[in-house]
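*Asks:* requesting a structural model of the entry that follows:
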Amino acid sequence: MSDVLNASMDEIQADYPSVPAGELTFDTLESDVPPHLRVAAAIRNVEPAQASPEYEDAAFARDPQAIGYYREHGCTTVDHAYTLANILHTNRCVAEAAAFYRVAFDLHSKSPTHYPLAQSLLQTCLLKAGAVPDQEEVDALRRLNAAHAAYIDGITRAWRGGDPSGALDIMGTCYEEFHTGEEADALYLETALRSGEPFFTAAQGRTASAPAIPRRLYM
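*Replies:* Below you'll find the predicted structure:
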């Protein structure tokens, strides 16, 4: 299949000449394409009125709130896709939410003044997709924001590579790019605590000169 990351639906359709225009669905896309990309590519070519129950079940995890929103509004703008992603995420349909964060990214102007920011959408998609990130997607994220890409690379190393110390080296201070209190803070701290690095362990029994995070902080 051609570059799914950047391809328009016309380009994707060209890879499937045997499929009539307007009938391309995620089932017709190659199985080795990550699920979030298959759904993201297909959703933009399916009108709500034409969506089969099977399609809705697969794309929306049978979530009635998401299906209801889709039937009423469709998915043709960043706001539509972002709302669907948030509905699915809130309702614990995380993998399905990832696809719609990706749709929102695809529809995004990539302008640094267009909120939510493109890098936030793609980063959230990759984090929630439940698969090893596609390198093309990570590279696209890196071009938008290197710290967001480092965050994804680091979390991948920690979760799938079982190397939290290496993950910290990759992530560096990427958390500074995120608002305080966001999920990135929690995942970074979780990775740090799993790393076993002395700096992140309890202070008992340590020499006064050894660097450590204080057990109690006062503001």
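
*Asks:* drop to CA atoms for contacts and neighbour counts, all remaining ones
*Replies:* Fine.

*Asks:* so the residue most central in space within the chain is in which element?
*Replies:* For the chain, the residue nearest the mean C-alpha position is Cys125 (1.3 Å; CA atoms, centre = their mean). Assigned by DSSP states H and E, Cys125 falls within helix 118-128.

*Asks:* which helices and strands sit right next to that helix?
*Replies:* The contact analysis (3 or more CA pairs under 8 Å, 6 or more residues apart in numbering; DSSP states H and E) places helix 118-128 against helix 94-107, helix 135-144, helix 146-159.

*Asks:* now the angle from that helix to helix 94-107?
*Replies:* Here helix 118-128 runs at an angle of 160 degrees relative to helix 94-107 (axes from the mean of the first three to the mean of the last three CA atoms, to 10 degrees).

*Asks:* buried set for helix 118-128?
*Replies:* By 16 or more other CA atoms under 10 Å, the buried positions in helix 118-128 come out as Ala118, Gln119, Ser120, Leu121, Leu122, Gln123, Thr124, Cys125, Leu126, Leu127, Lys128.

*Asks:* next one: stretch 135-154
*Replies:* For stretch 135-154, by 16+ other CA under 10 Å, it's 137-138, 140-142, 144-154.

*Asks:* hang on, Asp153 packs against Ile170?
*Replies:* Yes: Asp153 lies in contact with Ile170 (CA atoms under 8 Å); the separation is 6.9 Å.

*Asks:* related to what we said a few turns ago, quick one, what contacts the residue nearest to the centre of the chain?
*Replies:* Ala97, Ala98, Ala99, Phe100, Tyr101, Arg102 (CA atoms under 8 Å, 6 or more residues apart in numbering).

*Asks:* the structure of the following sequence is requested for comparison with the preceding one:
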Amino acid sequence: MVLGRKNMEEEQNVDYTDMLSICPQALEVYQQRGLNDVIAAYDIGNILSTNHFYAEAAFLFKLAFNMHSKSPSEYPLCHILWMIRMVALLKGNFPIKDEELEQLKGLSLPFYNYIVGWKQYKENKDAFSALSVMQNCYEEFPTGEEADRTYISIMMDLFNTDSKLSVEGRSYSTGMQATIPNNLFMYWDQNPPPEIVENFEYHQRLGHFNLKIFNKAEASDWLYQQYGVEARHLFLSARHPAEAADFLRVHVINHYGGWWLDADIRIKSIDQFYSVIPMVYDHVFLLTDNYVVHNDFFGSIPNSPILNECIRTLYHNCYVNRDMFIAYKTGPGIFNRGINRTLYHCLKGEGKRPSFIMLDYNQFWDVIDDFETPYKTASQHWMAS
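*Replies:* Predicted coordinates for the structure are as follows:
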């Protein structure tokens, strides 16, 4: 589709079959529902964007915006539709008209700041200038959404350090004193299957970490003893064991300091751990290939300013966004938001820069092994909750 074709986006009641034939999933939804209302255009636009058809997605989001009543009671809200059109254009490296940006500015200044800052960064890679424009625009979005990931990717240009400077030529036997306590925490609610039991035993055999494995009863009592009845209640109210593990992990690491490791992954070896993970920082986080912060493996000192922000966000989501997707509500989403908030305050001169490093997805898999876990297919997966 040629995005600028004359009058294309003003056409109504046309057949979009040819345009949508590039994406079978989008075409199927169109054939079932048509394109005569805001929700249909929004849903099909999201399908197109997910499949990287950004020009077509931008067209659909504009179509949805034009059909929108502009009432604050009609969802998605009109300023969200206009903003995600801009996002699609940015992702597809298409130009954004000044008048469209001005229209977004009139609808939502934080969304305007988000788009303009991101656009500037894509054009000149000046992270400081981009973040000065974006400010704390991520606060307008639920935790874990693309805005948090985009923001943290730009923040890395300012705050992250080359990890190779901290690990080059170093091994377990010659390693310097670690800043993060040598504790390793894991969790399984009850009756772990054989492959999980074997994984626990494997980490015990490593003989390096002070290993503590929580079950549900122990975790509930520990949260009550350390954080009170509110923490225990929210933990026991979790919709899925993965959500309960999410709730526990930030509290445990922030209390004791150390490393968290999910029960269904393993550290390859102590030598590999020390050859990749820098030991001179108060926090070590690892990223996926699309800038999601891993919460299945991370390390921190106790009473961390970053984890304190994560916990604050966690409680907010538990009360305000109870039905949110788990990864956004209690999982990696709270880590992306906690890091963004902490670094934004540093950028404003309102706090000391924390000692931390974020490693990339290749380094994650240099340290961590996945292994076959039949329980995932035998029980409800956390992504379905």
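
*Asks:* and the aligned partner of the residue nearest to the centre of the first structure in the second structure, how far from Leu101 of the second structure?
*Replies:* Alignment note (TM-score structural alignment): Cys125 of the first structure maps to Arg85 of the second structure. Between Arg85 of the second structure and Leu101 of the second structure the computed distance is 11 Å (CA to CA, to the nearest Å).

*Asks:* identify the contacts common to the two.
*Replies:* By CA under 8 Å, 6+ apart, no residue touches both Arg85 of the second structure and Leu101.

*Asks:* for Leu107 of the first structure, give me its contacts.
*Replies:* Thr76, Thr77, Val78.

*Asks:* at 7 Å instead, please
*Replies:* Thr77, Val78 (CA atoms under 7 Å, 6 or more residues apart in numbering).

*Asks:* counterpart of it in the second structure?
*Replies:* Using TM-score structural alignment, Leu107 of the first structure sits opposite Met67 in the second structure.

*Asks:* can you tell me which helix or strand Leu248 of the second structure belongs to?
*Replies:* Assigned by DSSP H and E, Leu248 of the second structure falls in helix 241-256.

*Asks:* the first structure: matching residues for the helix or strand that that helix is followed by?
*Replies:* Per DSSP H and E, the first helix or strand lying C-terminal to helix 241-256 of the second structure is strand 258-261. Using TM-score structural alignment, strand 258-261 of the second structure lines up with nothing in the first structure.

*Asks:* same check, this time on stretch 136-152 of the second structure
*Replies:* The aligned range for stretch 136-152 of the second structure is 173-189, by TM-score structural alignment.

*Asks:* outside of the matching stretch, which residues touch it?
*Replies:* Ala147, His148, Ala150, Tyr151.

*Asks:* try 8 Å this time
*Replies:* Ala147, His148, Ala150, Tyr151, Ile155, Leu168.

*Asks:* for stretch 82-102 of the first structure, same thing?
*Replies:* Contacts for stretch 82-102 of the first structure (CA under 8 Å, 6+ apart): 35-37, 39-40, 59-61, 63, 65-66, 69-70, 81, 104, 121-122, 124-130.

*Asks:* who touches Asp106 of the first structure in this structure?
*Replies:* Asp106 of the first structure neighbours (CA under 8 Å, 6+ apart): none.

*Asks:* where do the helices sit along the first structure?
*Replies:* Along the first structure, the stretches classed as helices by DSSP state H are 9-14, 35-43, 53-60, 64-73, 78-90, 94-107, 118-128, 135-144, 146-159, 164-171, 183-195.

*Asks:* export the ones you listed to TSV and tack on distance to Thr201 of the first structure?
*Replies:* Listed next are these as TSV, based on distance: least, CA to CA, whole Å:
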stretch	distance to Thr201 of the first structure
helix 9-14	51
helix 35-43	38
helix 53-60	42
helix 64-73	43
helix 78-90	33
helix 94-107	32
helix 118-128	27
helix 135-144	32
helix 146-159	18
helix 164-171	13
helix 183-195	7
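
*Asks:* highest average neighbour count across the ones you listed?
*Replies:* helix 94-107 (a mean of 27; mean count of other CA atoms under 10 Å).

*Asks:* average gap between that helix and the second structure?
*Replies:* Helix 94-107 of the first structure differs from its equivalent in the second structure by a mean of 1.4 Å after superposition (mean CA distance after the TM-score superposition for the first structure).

*Asks:* and that helix with helix 53-60, angle?
*Replies:* 90 degrees.

*Asks:* re earlier: from the buried residues of helix 118-128 of the first structure, pick the one nearest Pro164 of the first structure.
*Replies:* Leu127 (16.2 Å; CA to CA).

*Asks:* check contacts around the closest one.
*Replies:* Here Leu127 of the first structure is in contact with Ala98, Ile152 (CA under 8 Å, 6+ apart).

*Asks:* counterpart of Thr76 of the first structure over in the second structure?
*Replies:* By TM-score structural alignment, Thr76 of the first structure lines up with Asn36.

*Asks:* how many residues are close by that match?
*Replies:* For Asn36 of the second structure, the count of nearby residues is 14 (other CA atoms under 10 Å).

*Asks:* residues touching it, list them.
*Replies:* Asn13.

*Asks:* please say which position in the first structure Lys97 of the second structure maps to.
*Replies:* Per TM-score structural alignment, Lys97 of the second structure is aligned with Asp134.

*Asks:* residues contacting Val276 of the second structure?
*Replies:* Taking CA under 8 Å, 6+ apart, one finds Val167, Gln363, Asp366, Val367 in contact with Val276 of the second structure.

*Asks:* if I look at it, how far off is Lys122 of the second structure?
*Replies:* Counting by CA to CA, the gap from Val276 of the second structure to Lys122 of the second structure is 30 Å.

*Asks:* how about Ala327 of the second structure, secondary structure?
*Replies:* Under the three-state scheme (DSSP: H, G, I helix; E, B strand; the rest coil), Ala327 of the second structure adopts helix.

*Asks:* also Gly333 of the second structure?
*Replies:* Per three-state DSSP, Gly333 of the second structure ends up helix.

*Asks:* what about it, how many residues nearby?
*Replies:* Gly333 of the second structure: 27 neighbours (other CA under 10 Å).
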